[in-house]
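Visitor: could you work out the structure for the sequence below:
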Amino acid sequence: MNLKHASYIMAILEAGSITAAAKKLLISQPSLSQTVKAVEDELGLPIFDRHAKRLTLTYAGQRYVESMREIMTAERNLLSEIAEMKNDHRATLRIGISAQRSISLLPQILPAFLARYPLVTVELKELPSVRLEELLSKGGCDVAFITTASKQNDLEYRLLENEQIVLMASKQTAISRRIGQGTEIELSEAREENFVNLTSGHSVRTIQNHLAQLCQFEPRVLLELFNMEAAKLVTAQLNAVMVCPYGYIQGDTRVETLTKCYPLRCHGFERHFYFCYRKKLRLSSYMRDLFDIARSKCQYHTM
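Guide: Predicted coordinates:
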């Protein structure tokens, strides 16, 4: 089995087509097609279902990719262990993180980390948390900072920070005049308000959807935004409310003076901030230190 061939097959799977993968890999399409043929000839079975619009794996292809990922992880673990035996920390560390978290966390942790490990090259993968879990499982990054609920899958979730989910309401809203700051509420208390929503895919939006369904109402959406920072600032200026982690509000005078916050009864629909990696990955010393540095900078934000 050829590890380079395997990495090309995974690139095709991620890109969805041989043409797109060839452009990303900076190689010719015929050359990449020959790689696929070589792997299929070696296995004696097709690895891609070519009848679908987007290339998908056959069962043989799934088993090939699963096995090759394990082999690649084993190789990375061995090289990491040998590098530590030689006290050699030259490496590339692929870190996944959401764009919102990168703004607040990276300036706090990267200076200390890179001062300790100047020979480690950091590559960032900025994606929403839900996509980071998928990327991590597929070996697209080494570690990731993910805001989610811990799951039973092939990932390890090491807790960095618990989060409190609140309803942030502009002082122009009826709920802010009716209920005092800091009062714990059901989301249904805001059923008559205008909502500024985060787009689908945000874990906060997922929690909001669950709570609205539980409370049996459909939020009246004024605006939907991808960027939490923009959504927060817009909500503060409008006659609107927003579901948001309290940690993103605390200390931000741009919104604190214009809004009131209410802890939400989440009924088990919670999210927390984790340092994640594949269970079979051996954490190198610099990965373990990255976790320790991040944990020292995180805290529980609560009202």
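
Visitor: rest of the way, CA atoms for contacts and neighbours
Guide: OK.

Visitor: and D289, how many residues sit next to it?
Guide: 16 (other CA atoms under 10 Å).

Visitor: next, the contact list for the residue at minimal distance from the centre of the chain, please.
Guide: Nearest to the mean C-alpha position of the chain, by CA atoms, centre = their mean, lies S129 at 2.0 Å. The contact partners of S129, taken as CA atoms under 8 Å, 6 or more residues apart in numbering, are 97-98, 146-148, 202-203.

Visitor: now the helices for the stretch 51-200 of the chain?
Guide: 59-85, 99-116, 129-137, 174-178 (DSSP state H, counting those that start in this stretch).

Visitor: JSON lines for those helices, including distance to A212?
Guide: Output for the helices of the stretch 51-200 of the chain, formatted as JSON lines (distance: least, CA to CA, whole Å):
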{"stretch": "helix 59-85", "distance to A212": "38"}
{"stretch": "helix 99-116", "distance to A212": "24"}
{"stretch": "helix 129-137", "distance to A212": "20"}
{"stretch": "helix 174-178", "distance to A212": "17"}
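
Visitor: for the ones you listed, which one sits closest to I249?
Guide: Among the helices of the stretch 51-200 of the chain, helix 99-116 comes nearest to I249, with 12.0 Å by CA to CA.

Visitor: now show me the structure for the sequence below, then we'll compare the two:
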Amino acid sequence: MEFRQFKYVLKVAEERNFSNAAKKLFISQPSLSQFIQKVEEQVGAPIFDRSVSPLKLTYIGKLYVEHAKTVMDLQNQFEQRIDDVLKIKKGRVTVGSSPFRSAYLMSQILPRFRANYPDIEIFLKEDNTLNLEELALNGETDLSISLLPIDEKLFDYEILFEERVLLALPPTHPIAHKLKLLAGDHSYTPYIDLVDLRDTPFIQMSKSHKLHQMLLILCKEAGFTPNVIFETDSMTTAQALAGAGIGVTLLPETLIRANHFEHEPCYCALKAKASRTVLVVYRKGRYLSRASRAFIQTLKETLNDSFN
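Guide: As a prediction, this is how the structure comes out:
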């Protein structure tokens, strides 16, 4: 087996479409289809179920993809070790980050990193936090930005910073009037009891976000189940909907600082501690290249400068 066939099969599995995969691999669709057919002949069974659209992996295909990811990850680690042994100042780092982290973190870090390490390539994979941990575990990223809690049997991690989680509520909410909150102002965040919102509609993040579980836990501790009227995968959407008067939601303060809308929510803090610890994580036992260590160091230095 050669690495090219692993690369091609993985791309088709990712795109679930021969045409899209061929475009990203810079080859023709017929050539890619013929190549995959030859791989399937070597394997002795179909890798893809072509009777459905989009394509699906067969059981054999799932085994093949699992094996291919392992082999490609080992090859990547080997190349990184060689670069380090030879002290080559080139390299590559694949970083996993949520779109929201990318918007405010990478815009600060990447210019600084490229200035100091112009020959190191950075590849960014964006997804939600839970999927980012899976990408790091599978070796699809060298490191990912994540949050506590983390499975310490599977990951090593370094703490980056602590961020407050605030409550965003419509400017028309009685509590906003009572506390004289100003829309969009996150500098004044008085503390409230979450139980005071037991009858208020909530906007909840989807299960792919750790904020989903945080809301349920905080409400349970306050003695009620939240009245969730809307669920979204986008924190920016939740923030905008709170400003539009749809309901209240939990949001990290770093997101609140970065986003601005025509109709802004009001913000307050919870008496029950609500915060998140932001981490950079990588699979336990994975070789961390000089390039990856340089990125982590730059990440820490940039955050330190921005917080001081």
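
Visitor: on that earlier part again, just the helices of the stretch 51-200 of structure 1: most buried one?
Guide: helix 129-137 (a mean of 20; mean count of other CA atoms under 10 Å).

Visitor: quick check: angle from that helix to helix 59-85?
Guide: Here the directions of helix 129-137 of structure 1 and helix 59-85 differ by 80 degrees (axes from the mean of the first three to the mean of the last three CA atoms, to 10 degrees).

Visitor: tell me the average deviation of helix 129-137 of structure 1 from structure 2 after fitting.
Guide: Compared with structure 2 after the fit, helix 129-137 of structure 1 shows a mean deviation of 3.4 Å (mean CA distance after the TM-score superposition for structure 1).

Visitor: tilt between that helix and helix 99-116?
Guide: Using the same axes, to 10 degrees: helix 129-137 of structure 1 against helix 99-116 is 40 degrees.

Visitor: from the chain's centre, how far out does helix 129-137 of structure 1 sit?
Guide: 6 Å (CA atoms, centre = their mean, to the nearest Å).

Visitor: picking that back up, ok, the residue nearest to the centre of structure 1 to H272 of structure 1 distance?
Guide: Note on S129 of structure 1: its distance to H272 of structure 1, by CA to CA, to the nearest Å, is 11 Å.

Visitor: how close does Y262 of structure 1 get to L167 of structure 1?
Guide: 5 Å.

Visitor: R254 of structure 1 touches V234, doesn't it?
Guide: No: if you go by CA atoms under 8 Å, R254 of structure 1 and V234 don't touch, sitting 10.7 Å apart.

Visitor: the two: which is more packed in?
Guide: Per other CA under 10 Å, whichever of R254 of structure 1 and V234 has more neighbours is V234, with 19 against 13.

Visitor: can you tell me the SS state at that one?
Guide: At V234 of structure 1 the chain is in helix, as set by DSSP: H, G, I helix; E, B strand; the rest coil.

Visitor: ok, now which ones touch it?
Guide: Per CA under 8 Å, 6+ apart, neighbours of V234 of structure 1: none.

Visitor: between S129 and H272 of structure 1, which contacts overlap?
Guide: With CA under 8 Å, 6+ apart as the test, S129 of structure 1 and H272 both reach 147-148.

Visitor: which residue sits closest to L299 of structure 2, ignoring its sequence neighbours?
Guide: What sits nearest to L299 of structure 2 in space, not counting adjacent residues and going by CA to CA, 6 or more residues apart in numbering, is I109, at 6.1 Å.

Visitor: ok, C268 of structure 2 next?
Guide: Using CA to CA, 6+ apart, the closest residue to C268 of structure 2 is T189 (4.2 Å).

Visitor: do the same with E184 of structure 1
Guide: Nearest to E184 of structure 1 is P263, by CA to CA, 6+ apart, at 4.7 Å.

Visitor: aligned to that neighbour, what sits in structure 2?
Guide: Using TM-score structural alignment as the criterion, P263 of structure 1 maps onto L270 of structure 2.

Visitor: so that match touches L197, yeah?
Guide: No: in this structure, L270 of structure 2 is not within contact of L197 by CA under 8 Å, at 11.1 Å.

Visitor: ok, back up a step: surely the residue nearest to E184 of structure 1 touches Q164?
Guide: Yes: contact between P263 of structure 1 and Q164 holds when scored by CA under 8 Å: they sit 7.1 Å apart.

Visitor: looking at those two, which is more packed in?
Guide: Neighbours per residue (other CA under 10 Å) separate P263 of structure 1 from Q164, with P263 holding more: 23 against 20.

Visitor: after superposition, how close is the strand or helix carrying the more buried one to structure 2?
Guide: In this structure, P263 of structure 1 sits in strand 259-263 according to DSSP states H and E. Aligned to structure 2 and superposed, strand 259-263 of structure 1 gives a mean residue distance of 2.5 Å (mean CA distance after the TM-score superposition for structure 1).

Visitor: for the helix or strand following that strand, name the packing helices and strands.
Guide: Next helix or strand after strand 259-263 of structure 1 toward the C-terminus (DSSP H and E): strand 272-278. Packing contacts for strand 272-278 of structure 1, counted by 3 or more CA pairs under 8 Å, 6 or more residues apart in numbering; DSSP states H and E, involve helix 129-137, strand 143-148, strand 155-162.

Visitor: tabulate these (CSV), appending distance to P46 of structure 1.
Guide: Shown next, in CSV, are these (distance: least, CA to CA, whole Å):
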stretch, distance to P46 of structure 1
helix 129-137, 23
strand 143-148, 32
strand 155-162, 29
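
Visitor: and K280 of structure 1, which of the ones you listed is closest to it?
Guide: The nearest among those, by CA to CA, is strand 155-162 at 8.5 Å.

Visitor: contacts only, for the residue nearest to L299 of structure 2.
Guide: 298-299, 302.

Visitor: now render the residues you listed as a markdown table, adding secondary structure and distance to I159 of structure 2.
Guide: Conversion of the contacts of I109 of structure 2 to a markdown table gives the following (DSSP: H, G, I helix; E, B strand; the rest coil; distance: CA to CA, whole Å):
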| residue | secondary structure | distance to I159 of structure 2 |
| --- | --- | --- |
| T298 | helix | 14 |
| L299 | helix | 11 |
| T302 | helix | 14 |
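
Visitor: many thanks, have a good one.
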